[in-house]
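K.L.:
the sequence and its predicted three-dimensional model are supplied below.
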Amino acid sequence: MNKYGRVALIGAGPGDLDLLTLKGKEYLRKADCIVYDRLCNKKMLELASSDCEMIFVGKANHHHTLTQDKINELLYEKAKEYDFVVRLKGGDPYVFGRGGEEALYLKERDIPVEIVPGVSSSIAALADAGIPITHRGLAKGFQVITAHSRKDEPTNIDFTQLMDEDVTLVFLMGLAHVGEIARGLINAGRAADTKVAVVSNGTTNHQRKVVGTLSNIESLVNEAGLESPSIIVVGKVVGLAADLDFFEKRPFFGKRFFLPKIQSFNYKLETGITEILYNELEERLEKDGAEVVTVVTGKIKPVECDLGFLELATTGDYIVFTSGNGVRSFFWNLFEKQGRDIRAVSNFRFAVVGEKTAAILREFGIVADLIPEKQTGAELAELLKKNVSEGVAINWLCGKVQSPEFEKTLGSDYALNKIVCYENVQNELTISDELKEEIRKCDGAIFTSGSNAKAVAGITLPDKVFSIGPSCTAVLKGQGVNEVTEAVDASYDGIINILRY
């Protein structure tokens, strides 16, 4: 029996979190230790368990945290310490990633190794820049070449072997040598007007590209100030970039927003409680092309609560939810803490604050009876007042700290039973000066709750500040933020709408 743990070399892909493979995600969740590179999307690390050891071994151009020999030794030592070690590498481990060297080193020391291929930037970054690496009539094949060299030395590429105009050339790690590459190809016989593109930070929402020819690409790159990682592509297919750059035509591409967020949880009967790692609004913004700068201000946790009102119910009493967290926390209490099932709520009607909360309620097999047109606590209270008969109990499943608008609008004439079933455990935020400056330079700051606004009070915000609703706006204005654009509809859809106009 092998006394050592195993090591998986995982390709993290070109940068886009969604281009990490399913097996890669699964292994990151199971890892005891992750040794990761500079070019990996840091959000991938959030998939790991809270007790997973994270070790950064990134390499910038000629600046190494650890040498390759030291990385090899580190992997070996960690395999002796842990059951499962993940080596997370940008792109694909075997495409100029030195993954083969690491695998051989471990194999020679009887460490079990598994390779999890990744999406190579040599193809994916071009695709998101609107450049297909092959195209009928334009390119019958492609060559991928490393342009990396020792410091201050030429690339040592034999350009005479790269003369076929029907083959797309892709140079990785070559930004510092773009002029040398262009001149080398021209001197070897390629036409000076051969199309060239350089793509920086491909597949990410801060992707940039310049398109030119071998004769002018160096000056265009210098003028644009492109940064590593960058890919150079040479060939006829570059001519398709203007027609196929769907990635860069998304509505928020090129925009950057600051979004403080609260980490939530999910609950399902078949899986129990799981953490929700990504904020839904954050994901939607990123899908639409925006960069999102986030800080986690707190974590939502369900709390055990008294559900004695279930025994006192009369037909027509209401259960009210003003958030999806309330829905999940209630059913967690009902199913997990009390061992009961859906029959316990058969006498009740249900009222929810909006369509999103109604959708979460439907996951538990219940259709909401009341949903206000405008998704605010005040509107929900007004709707209840129109529909609730005298003597009907209103059981509000809510958080420990809540906006007062629902309770205030409902007033004292109704039998309100307030049951706290979850809480927001605040994080102790430490925001570096570097991050503060990054936040200040954003195109806008988005706040989806008053607690998020309070958590970042005192830092300099961008000129444009967006709020999800009246309660959140009131907190911001109380902190001296006078210019606030408020969503008409207090929902993520409402936020997206005001960002677009």
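P.N.:
Received it, and whenever you're ready, just let me know what you need. Everything quoted here is computed from the prediction, not taken from an experiment.

K.L.:
all contacts plus neighbour counts: C-alpha atoms, from now on.
P.N.:
Fine.

K.L.:
break down the stretch 101-250 of the chain into its strands, ranges please.
P.N.:
Using DSSP state E, counting those that start in this stretch, the strands of the stretch 101-250 of the chain run over 113-116, 141-146, 167-172, 195-200, 208-213, 230-234.

K.L.:
can you list contacts of the last one?
P.N.:
The list of residues contacting strand 230-234 from outside it, by C-alpha atoms under 8 Å, 6 or more residues apart in numbering, reads 122, 125-126, 168-175, 178, 194-202.

K.L.:
follow-up on the earlier one: nearest to Arg183, of the strands of the stretch 101-250 of the chain?
P.N.:
Arg183 sits nearest to strand 208-213 of all those, at 11.1 Å, using C-alpha to C-alpha.

K.L.:
what does the closest one rub up against?
P.N.:
For strand 208-213, using C-alpha under 8 Å, 6+ apart, the contacting residues are 129, 192-202, 217, 220-221, 224, 226, 238.

K.L.:
filter those down to the buried ones.
P.N.:
For the contacts of strand 208-213, burial is judged from neighbour counts taken by 16 or more other C-alpha atoms under 10 Å, and it is met by 129, 194-202, 217, 220-221, 226, 238.

K.L.:
helices along the stretch 351-500 of the chain, start to end?
P.N.:
Taking DSSP state H, counting those that start in this stretch, the helices of the stretch 351-500 of the chain run over residues 355-362, 377-387, 405-410, 433-440, 450-455, 470-478, 492-500.

K.L.:
which neighbouring elements make contact with the longest helix seen in the chain?
P.N.:
Identified as the longest helix of the chain according to DSSP state H is helix 68-81. Helix 68-81 is packed against strand 6-11, strand 84-89, helix 99-108, with contacts defined by 3 or more C-alpha pairs under 8 Å, 6 or more residues apart in numbering; DSSP states H and E.

K.L.:
ends of stretch 426-441, what's the gap?
P.N.:
Its first and final residues considered, stretch 426-441 spans 26 Å by C-alpha to C-alpha, to the nearest Å.

K.L.:
put this beside the first:
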Amino acid sequence: MKYIIGSRGSRLALIQTKYVQEKLAKAYPEHSFEIEVIKTKGDKIQNKPLDKIGGKGLFVKEIEEKIISGEIHMGVHSMKDMPSTPAKGLVFTKSWKREDPRDVLILRTASNLSDLRKGAVIGTGSKRRAFQLLKQRPDLKIVNIRGNVDTRLRKMEEQELDGIILAAAGLKRLGMQDVITQYLEPEEMISAPAQGVLALEVREDQKELQQMLDVFSDEETMNEVCAERNFLEQMGGSCHTPAGARCQKTNDGYRLDAMFGNEDGNKQAYTKVYGTDPETLAKTAVKNIKKQLEGIVYLIGAGPGDPELITVKGKEILKKADCVIYDRLIPQELLDETKAGCECIYVGKENHHHTMKQEQINELLAEKALQYDIVVRLKGGDPFVFGRGGEEAIYLANQEIHCEVIPGISSCIAAAELAGIPVTHRGISKGFRVVTAHDCRNQLSDLNFASMAKSEETLVFLMGLTKLEEITTNLLKKGMNENTPVVVISNAASAKQKTCTATLNTIQEKADQEKLSSPAVIVVGDVVKLQKEIQKPEDTIWHLVTKVGDQPSKLAQLLKDHGYKIKEFQTGEISYKKNLISKEELAKVTYLIFTSRYGVHGFMKQMKAANLDLRNLYDKKIVVVGEKTKDVLMEYGIVADFMPKEAGEVYLCKLMKQEVNKDDVIWYCKGISGGEILKETLESVCQIKEKIMYENKKVIFDVHLQIKDIKSISFTCASSVRRFFDQIKKEEIKEWIENIPCISIGEKTTKQLKKVGVKHILEAKDTTYLSMFDKIKESML
């Protein structure tokens, strides 16, 4: 049989591949072995560092694709250039005996590293090499240099570099060991994992070929490679981060030298471990390295309730967090900002109920700092304003864990401001005094009420709703005027915000009537009188936006950008189905129809699961129901072939009846319900098959707003209409459907609103958020 071996075209790559070819030809004369040169992206781009163009995989992707397709039978690579795991469907065969794994210096004039002049210029394209070299000689200047061995040697002369760093293995295979000035031992430079080892890559199902190649395996090399690459995989190393691992045989077993750092090189860790089991060696090395590279803890103030009141810096760190430890009242929208895989741990404290004691929270922060690079302690308001953030910062400092505080907006000023009250005002208040109303035993704090009663400052009491009566009684006893204005602000900066304004001797009775709930801020002083002048009636008016899925609504953002107060209600969540697509089945399809973004996303997920890509759609005609679905399709790089002039199922039916014939095979990619009209219309004129891609599942929520504070409700689908009004109390439903304008995105949604009994329906001119926004503005008239 003729076996075709894929190789890059560089001189070193071809020498390595010819070495493999000759070994195989000699061992298996009944077969023939030919070499096919394959140009990779990494070979084509020589003027940029690897981490700027995509990493080590750029040297192997094209070769791997040809192995998978069957155009070639195997690929020969340098193992150090390979990702930690091969591409799906491929395997590496057992390792052959490695060449010298050390890095070497090639110097123009100096005889070794210590002899290099101060500020000497060294060329390398490897962060690993650069950072380790600078660790020994911080005075050196490192410049990026890429290309094959001959190219790098030429650049060293042309650019008058003092030296370059290369792998000994490559030079020896090229017969160029004479150019080596100095070999670098692991104590000086830890080489790349599996450096000097050839990677022989074949299809997973090519068992016979694997056996043929494994005959030449070397046990010592295999153990070394196992330890080195296991270390790399567990650390998550790539060309973006400097990682080195060198395992070598000792009299008693093996020794593994390892290093790891961050992208900037300002954090590096080194370890040396001994043992007999390669996997255990790797695991121990990883543990040692991570201990040295323990993460940073950020104490972030999330603000008083509105997710948009977090600072820009706080939000950016939150997005990068590996772990978030958060308190009660943190908005879900902020937790939604975290990246995929971020661990979120709730440690909230409520009156008489602590999920976790403060001492346990302190210990948890230290534990997670060892596990993750970035740990966020997310606290309501500001971390250091009655938030016990100071205790956490002191504990972390004692544990020698780096901690950084990112301030937040405290409710002590924000609550009053959001109620239209400045805590200071010229001629009325010279300042403000902030206190907590209860102590650690949940008793009224030992406060200087005598000083407060005579003060010309605004008084702000946090966490004091249950102590309101005691606060007012003590202030009155110490001589404060009974007509002093007082306001209680409940659930500040949220859709549930309520304010109750009265005087010192009447506030308790009024607060009881209003049935205020915690958290609440109490403000005492003449500045409360300014509320009537500052706050406008429309400041309390809310526009409700229903949505499916947990992502922020684009309509809600549009309203926010124009100054509207909005509250989002998630009525449904999308659950994607496992409706696997086969290549053979897809090949028969002539039309794909999408009537929602979820249908598009679901289909693309199924394509990926079936190991298919856009090339499998080259002969399909793509149909969408409207602009929104068309835009989502464009995100995947696909332009729709057909879209009705007017959005909606009826117009889509008319369009398709004109286009299709009885031989056409149509996949209607849809949700578990809906779309009956389209199917019924087309099944008589073509072969239409429903492909269920997702299910819109019901989400339970609570409507905490009073009807008088609501100006409109927006609906983008019929299911949201049903689910929203199902949540309204029976005794209130009549008032909702008769008094609140409902904004509809289109025909189906309007039909459902009428079915519920809604009296005031404003249907968007077309199915866009901008058109809905126009109707919302119309509802304000």
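P.N.:
Perfect, I can see it now. Only a predicted model underlies this, so the values are computations on that prediction, with no experimental measurement involved.

K.L.:
contact partners for the spatially most central residue of the second structure?
P.N.:
Most central in the second structure under C-alpha atoms, centre = their mean is Lys339, positioned 2.2 Å from the mean C-alpha point. The neighbours of Lys339 of the second structure, taking C-alpha under 8 Å, 6+ apart as the test, are 319-322.

K.L.:
tabulate those in JSON lines, adding columns for distance to Gln268 of the second structure.
P.N.:
Shown next, in JSON lines, are these (distance: C-alpha to C-alpha, whole Å):
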{"residue": "Lys319", "distance to Gln268 of the second structure": "24"}
{"residue": "Lys320", "distance to Gln268 of the second structure": "20"}
{"residue": "Ala321", "distance to Gln268 of the second structure": "20"}
{"residue": "Asp322", "distance to Gln268 of the second structure": "19"}
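
K.L.:
buried sites along stretch 454-466 of the second structure?
P.N.:
455-466.

K.L.:
and the furthest pair within those residues?
P.N.:
Pairwise distances across those peak at 25.3 Å for Glu456 and Thr466 (criterion: C-alpha to C-alpha).

K.L.:
ok, for the residue lying farthest from the centre of the second structure, nearest residue in space, not its chain neighbours?
P.N.:
Distance from the C-alpha centroid of the second structure, by C-alpha atoms, centre = their mean, peaks at Gly479 (56.3 Å). Nearest non-adjacent residue to Gly479 of the second structure, counting by C-alpha to C-alpha, 6 or more residues apart in numbering: Ala453, 6.0 Å away.

K.L.:
list the contacts of the one you found.
P.N.:
Ala453 of the second structure neighbours (C-alpha under 8 Å, 6+ apart): 475-476, 478-480.

K.L.:
rewinding a little: between the contacts of Lys339 of the second structure, identify the one with the most neighbours.
P.N.:
Ala321 (26 neighbours; other C-alpha atoms under 10 Å).

K.L.:
show me what contacts that one?
P.N.:
338-339, 342, 373-376.

K.L.:
now which residue in the first structure aligns to it?
P.N.:
Matched across to the first structure, Ala321 of the second structure falls on Ala31, judged by TM-score structural alignment.

K.L.:
how near is that match to Tyr76 of the first structure?
P.N.:
With distances taken as C-alpha to C-alpha, Ala31 of the first structure is found 15 Å from Tyr76 of the first structure.

K.L.:
what of Leu334 of the first structure?
P.N.:
With distances taken as C-alpha to C-alpha, Leu334 of the first structure is found 48 Å from Tyr76 of the first structure.

K.L.:
ok, Tyr267 of the first structure next?
P.N.:
In terms of C-alpha to C-alpha, Tyr267 of the first structure sits 38 Å off from Tyr76 of the first structure.

K.L.:
what do you get for Leu19 of the first structure?
P.N.:
28 Å.

K.L.:
can you report how many residues lie near Glu65 of the second structure?
P.N.:
Counted with other C-alpha under 10 Å, Glu65 of the second structure comes out at 14.

K.L.:
so if I had to pick from Leu334 and Tyr76 of the first structure, which one is more boxed in?
P.N.:
A direct count of neighbours by other C-alpha under 10 Å for Leu334 of the first structure and Tyr76 places Tyr76 higher, at 23 against 20.

K.L.:
OK, contacts around the closest residue to that one other than its chain neighbours?
P.N.:
Spatial nearest neighbour of Tyr76 of the first structure, chain neighbours left out: Leu106 (6.4 Å); criterion: C-alpha to C-alpha, 6+ apart. For Leu106 of the first structure, the contact set (C-alpha under 8 Å, 6+ apart) comprises 72, 75-76, 112-113.
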